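Novice: Generate coordinates for the sequence data below:
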Amino acid sequence: MFCDFFCSLIIWVVFSILKSSFFVTNTYVYVQPDKRDVVGLQEQVFVRKVIELHDKYMAYVNDCFVNHSLFHKALKEAFEVFCNKGVSGSSSAELLATFCDNILKKGGSEKLSDEAIEETLEKVVRLLAYISDKDLFAEFYRKKLARRLLFDKSANDDHERSILTKLKQQCGGQFTSKMEGMVTDLTLARENHSGFEEYLNSNPNANPGIDLTVTVLTTGFWPSYKSFDLNLPAEMVKCVEVFKDFYETKTKHRKLTWIYSLGTCNINGKFDSKTIELIVTTYQVPLPPLDEKKKVIEDVDKDRRYAIDASIVRIMKSRKVLGHQQLVMECVEQLGRMFKPDFKAIKKRIEDLITRDYLERDKENPNMFRYLA
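Specialist: I've put the predicted structure just below:
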């Protein structure tokens, strides 16, 4: 019995030392500056170092401490604290999304073999498990995925689908549903283009005389883009009308909204010495990086309000009457898989639901709420 107690005591002491070591080493990596001045490179190096650090300590836990649950707990708790700190004004969620983008896009700073890419993506998804704001990662990742897909910057379709599978296994189907829809849209767009070419071959009088490729996007899957009317040249107006006619042969119940800011035009410029192909935007309204980041955060905050509302209504519909503290705790537990809700935000949503007649306060105990059917 004394031996068992002594062994348990030793394990606890080693656990405490190892946990402290995690914090010290993580803080060391966190504050180390990188002397190179390439924009974004420090963040890439930071994520790479965190991956290496996680591999190192995971090997210790698996090999030296024979997979003991107490040491897995120490590693988990330390990385949860560390991975939820910001770096140079950016959240860990944004850094991981940017790191993935550099791996998956053409010409990215990470030059890896297919096997190394798969292994690295697997490790990034493991790190995501420690991050509270997974929904923020999802929104940043979705924006970057949209750029890769729409501007033909994705290096490999298989890798794009592979990381979505990993994210789905880690975070659930709802987490990746929009992203999977985006990838599917691009596959359907290629099939659509083949059908459009067949339509033009069957209707030579409709051919506008300009090579046209249209990507039809499903509104609910993609980030929102500004749409403005544009006075197109007559030749391009004909292109738009011809595609509308073709699209109506496939479906009559969908409305096309043209996003010219995402389009490009290839123009042959004929000069005295030679012909040069110019690639220009159809219409471009770029958002400055800071404004775009602000919009991502605003979109996530809006989605979180809806998620908190839905969670509160589900809980109260089931429980009918519940105290404030218990309602907040159950709401945090429900939403913890996607993000860590702020208590003040939950309180604010409760007050809003009261004004909208979903809930009411108990007249005798203001800390008790009743569900109104």
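
Novice: from here on, contacts and neighbour counts on C-alpha atoms
Specialist: OK.

Novice: Can you verify Cys265 is assigned to a helix?
Specialist: No. Judged by DSSP: H, G, I helix; E, B strand; the rest coil, Cys265 forms no part of a helix; its state is strand.

Novice: Just to check, it is in contact with Thr281?
Specialist: Yes. Cys265 is within contact range of Thr281, at 6.0 Å (criterion: CA atoms under 8 Å).

Novice: show me where the stretch 101-250 of the chain has strands.
Specialist: Taking DSSP state E, counting those that start in this stretch as the criterion, the stretch 101-250 of the chain contains no strands.

Novice: Which positions in stretch 101-114 come out as buried?
Specialist: Using 16 or more other CA atoms under 10 Å as the test for burial, stretch 101-114 gives Asp101, Asn102, Ile103, Leu104, Lys105, Lys106, Gly108, Glu110.

Novice: From the rest of the structure, what touches it?
Specialist: Residues outside stretch 101-114 that contact it (CA atoms under 8 Å, 6 or more residues apart in numbering): Ile117, Tyr141, Lys144, Leu145, Arg148, Lys153, Ser154, Ala155, Asn156, His159, Glu160.

Novice: what's the neighbour count on the fourth one?
Specialist: This points to Leu145. 23 (other CA atoms under 10 Å).

Novice: which ones are touching the closest residue to Glu118 other than its chain neighbours?
Specialist: Excluding the flanking residues, the one nearest Glu118 by CA to CA, 6 or more residues apart in numbering is His159, at 7.2 Å. His159 makes contact with Leu104, Ile117, Glu118, according to CA under 8 Å, 6+ apart.

Novice: now the other sequence, so there's something to compare against:
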Amino acid sequence: MCTGRHGNQGAVELGSETKEPLLVYQKLLEAAWIFRTRSYYEQEAKQAIAALPLSEFIRKAHRRLEEESARCQRYLDPSSHDKVLHPMITEYIIQHADIIYADFRTMLVKQQQQDCFIIYTLLLRVKDGVLPLQTTFETFITNECRQKLSTLDWTSPKIIGEYVDSLIALYTHYTTICERYFANDPGFVAAFDKAFRAILNDRVKIRQPELLARHCDQLLRRRTRDTAQALEERLVTMIKLFGYLDDKDIFQKCYSRAMAKRLIADASISEELEMTVISQLRKLCGIDFVGKLHRMLTDIELNRDLNASWQAWSGNASDGGGIDMTALVLTTGAWPLLNQSQSQLILPSMLERSLSNYTAFYQEKFTGRKLTWFWHLSKADVRMHHAKRRYELSMTLYQLAVLLCFNRQSQCSLSEIRQQTGLVAGDLTRTAKSLVDCGILRSDTALDTEPSNALLSINEQFESKRTRIKINAPSPVESAQEQTTTAKAIDDDRRLFLQAVIVRVMKSRRELLHLDLVSETIQLATPRFNPDVAMIKRCIEQLIDKQFIERDLTNRDLYRYVA
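Specialist: Next comes the predicted model:
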């Protein structure tokens, strides 16, 4: 059957004066066109699927679809467009959908993204046609990422960097696929998010929240050739990965501890980058999540002005101000100083005057505040004169306290040093070993085997090519007790958070059934961590004991808020 634009227009004009102006056109032209179209494509599609590889078949289907669409626009009324394309879509796509779905994963594996794009555009014309593609896409990403990450060597000392590099590469790769070939379709983006949420919450040898926090710490400490912009982009990607974590509170705990150490040691690469991370975390988790992190940065900024005032004050002091010192005044409760030393350091006498002067200065400036000194976090710069040349040493205050014991005598036993410094056995052994390892002190026995009987002496033959030497601080391995303490701190924080959520819900609802209260609590707590139902029940019982809520006397599943 042949027709043209004029024939089409004539058929339409024949019915223009009737109640149904397109009726004549539909009966004379449209119905016959649709019938012939269905017959033609039914035969052609059967021949094509049998003779062609699927890649060529979908390309031919895509080409036919474009041709038929152009033909409809040229010869038919606009109202016929979808009606005419439907039989073509049915015969070429719907009738062979199972084959297309089955080969979609193969195309993903072979990285035939252009073919995946064509399949996507074809199935977009079918109701719910892309849903199976989204499921396949999610499963494919999950399996591929797990397979590639499983090949990493977890015994490597660089495993954290290697793991995160692989994770970021996979994230960037599949993000690009979503953008370029699936037009950021919400369904495919959701499938991508589900896959990465599963990957980021897999159990690996290092907890994922802790792993991401440690890598962020490495980025913010490391001096690299990367530009500030490149580091910022990487950190932003890290926070996007953080968004997939279920246990965000564990990341917060690990990151805040690392940030505290970084700021106290003045090892941060940039306060702007620190603020970038905080801002990104705030967008995802709210102001409460980053309140302490922001307070730590504020403390560092305030201490610059405070130390400038202290330098002016000490310069005008009548006794000369003592040995030069600066202090970091940290807000109690904002800094997670969990690894507090058990040692009660006996402060060397030469430092007492500076300490008393600073305390007087601070109390003069801020009345009613009390200072608590953390000696295990303190540092000192020392000049050493006993060797052939003078050296300037940068060390911890514990190391200084040990070295000062040798100002009056050339050798000391560990027990004598312990009496003079007040250091407990573990801190003293690690500190002494660090000084022996760098060659400043000598020991008559191995400090790893019999430290209590060790006799230490000054190494008169100490030599170094550098005159300015940084003595590495002893870094004790986190003990099982410290790991238990950290886990308990996380558990306590979760319990308090759940109690606050329950009180907030009950205060707004006044009364609520048990299942509804548990459901709302889970919903509100999930952005921070996945709460355990048993923990929620314990928190409810604790709040009943504290008289924040009460049970109904007749219905034991009903709770009421106690004003």
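
Novice: Helices of the stretch 401-550 of structure 2, start to end?
Specialist: 414-421, 425-437, 480-509, 514-525, 533-545 (DSSP state H, counting those that start in this stretch).

Novice: Aligned counterpart of Lys76 of structure 1 in structure 2, please.
Specialist: Aligned by TM-score structural alignment, Lys76 of structure 1 pairs with Asp193 of structure 2.

Novice: What is the burial count for its match?
Specialist: By other CA under 10 Å, neighbour count at Asp193 of structure 2 equals 19.

Novice: Tell me who's in contact with the closest residue to it other than its chain neighbours.
Specialist: Distances taken as CA to CA, 6+ apart place Tyr244 nearest to Asp193 of structure 2, at 7.6 Å, with adjacent residues excluded. When the contact criterion is CA under 8 Å, 6+ apart, the partners of Tyr244 of structure 2 are Asp193, Phe196, Arg197, Leu200, Asn201.

Novice: And for Ile163 of structure 1?
Specialist: Ile163 of structure 1 neighbours (CA under 8 Å, 6+ apart): Glu118, Leu121, Glu122.

Novice: so which of those residues persist in structure 2?
Specialist: Among the contacts of Ile163 of structure 1, the contacts conserved in structure 2 (both residues aligned by TM-score structural alignment, their matches' CA atoms under 8 Å) are Leu121, Glu122.

Novice: which among the contacts of Ile163 of structure 1 end up buried?
Specialist: Glu118, Leu121.

Novice: Please narrow the contacts of Ile163 of structure 1 to those residing in helices.
Specialist: Among these, the ones falling in helices (DSSP state H) are Glu118, Leu121, Glu122.

Novice: Out of those residues, flag the one nearest to Ser69 of structure 1.
Specialist: Nearest to Ser69 of structure 1 among these: Glu122, at 21.9 Å, using CA to CA.

Novice: from what I can see the closest one touches Lys166, true?
Specialist: Yes. Glu122 of structure 1 lies in contact with Lys166 (CA under 8 Å); the separation is 7.0 Å.

Novice: Can I get the contacts of stretch 101-114 of structure 1 in TSV including distance to Leu41 of structure 1?
Specialist: Converted to TSV, the contacts of stretch 101-114 of structure 1 look like this (distance: CA to CA, whole Å):
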residue	distance to Leu41 of structure 1
Ile117	18
Tyr141	18
Lys144	17
Leu145	20
Arg148	19
Lys153	19
Ser154	20
Ala155	20
Asn156	22
His159	22
Glu160	22
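
Novice: Quick check: of those, which has the highest neighbour count?
Specialist: Leu145 (23 neighbours).

Novice: Aligned against structure 2, show me the partner of that residue.
Specialist: So, by TM-score structural alignment, Leu145 of structure 1 is matched to Met259.

Novice: Would you mind listing the residues in contact with that match?
Specialist: Counted by CA under 8 Å, 6+ apart, Met259 of structure 2 has contacts Asp217, Leu293.

Novice: how near is it to Glu56 of structure 2?
Specialist: Going from Met259 of structure 2 to Glu56 of structure 2 by CA to CA, to the nearest Å gives 56 Å.

Novice: host element of the match of Lys76 of structure 1?
Specialist: helix 186-200 (DSSP states H and E).

Novice: winner for burial among the helices of the stretch 401-550 of structure 2?
Specialist: With neighbours defined as mean count of other CA atoms under 10 Å, the helices of the stretch 401-550 of structure 2 peak in mean count at helix 425-437, which reaches a mean of 19.

Novice: Packing partners of it?
Specialist: helix 397-404, helix 414-421, strand 441-443 (3 or more CA pairs under 8 Å, 6 or more residues apart in numbering; DSSP states H and E).

Novice: what range in structure 1 matches the shortest one?
Specialist: Following TM-score structural alignment, the aligned partner range for strand 441-443 of structure 2 in structure 1 is empty.

Novice: All the helices of the stretch 151-300 of structure 1, residue numbers only.
Specialist: 157-171, 173-202, 234-250, 289-319.

Novice: so the first one aligns onto which residues of structure 2?
Specialist: The reference is to helix 157-171 of structure 1. So helix 157-171 of structure 1 sits over residues 271-285 in structure 2, by TM-score structural alignment.

Novice: Okay, buried residues for the matching stretch please.
Specialist: Leu273, Glu274, Thr276, Val277, Ile278, Ser279, Gln280, Leu281, Arg282.

Novice: leaving aside the residues next to it on the chain, what's closest to the last one?
Specialist: It stands for Arg282 of structure 2. Using CA to CA, 6+ apart, the closest residue to Arg282 of structure 2 is Val290 (6.1 Å).

Novice: Could you report the distance from the one you found to Ala334 of structure 2?
Specialist: Going from Val290 of structure 2 to Ala334 of structure 2 by CA to CA gives 10 Å.

Novice: Could you do Leu297 of structure 2 as well?
Specialist: 10 Å.

Novice: repeat for Arg262 of structure 2
Specialist: 15 Å.

Novice: Arg509 of structure 2 now?
Specialist: Arg509 of structure 2 is 32 Å from Ala334 of structure 2, by CA to CA.

Novice: same check, this time on Ala102 of structure 2
Specialist: According to CA to CA, Ala102 of structure 2 and Ala334 of structure 2 sit 55 Å apart.

Novice: what do you get for Leu414 of structure 2?
Specialist: 36 Å.
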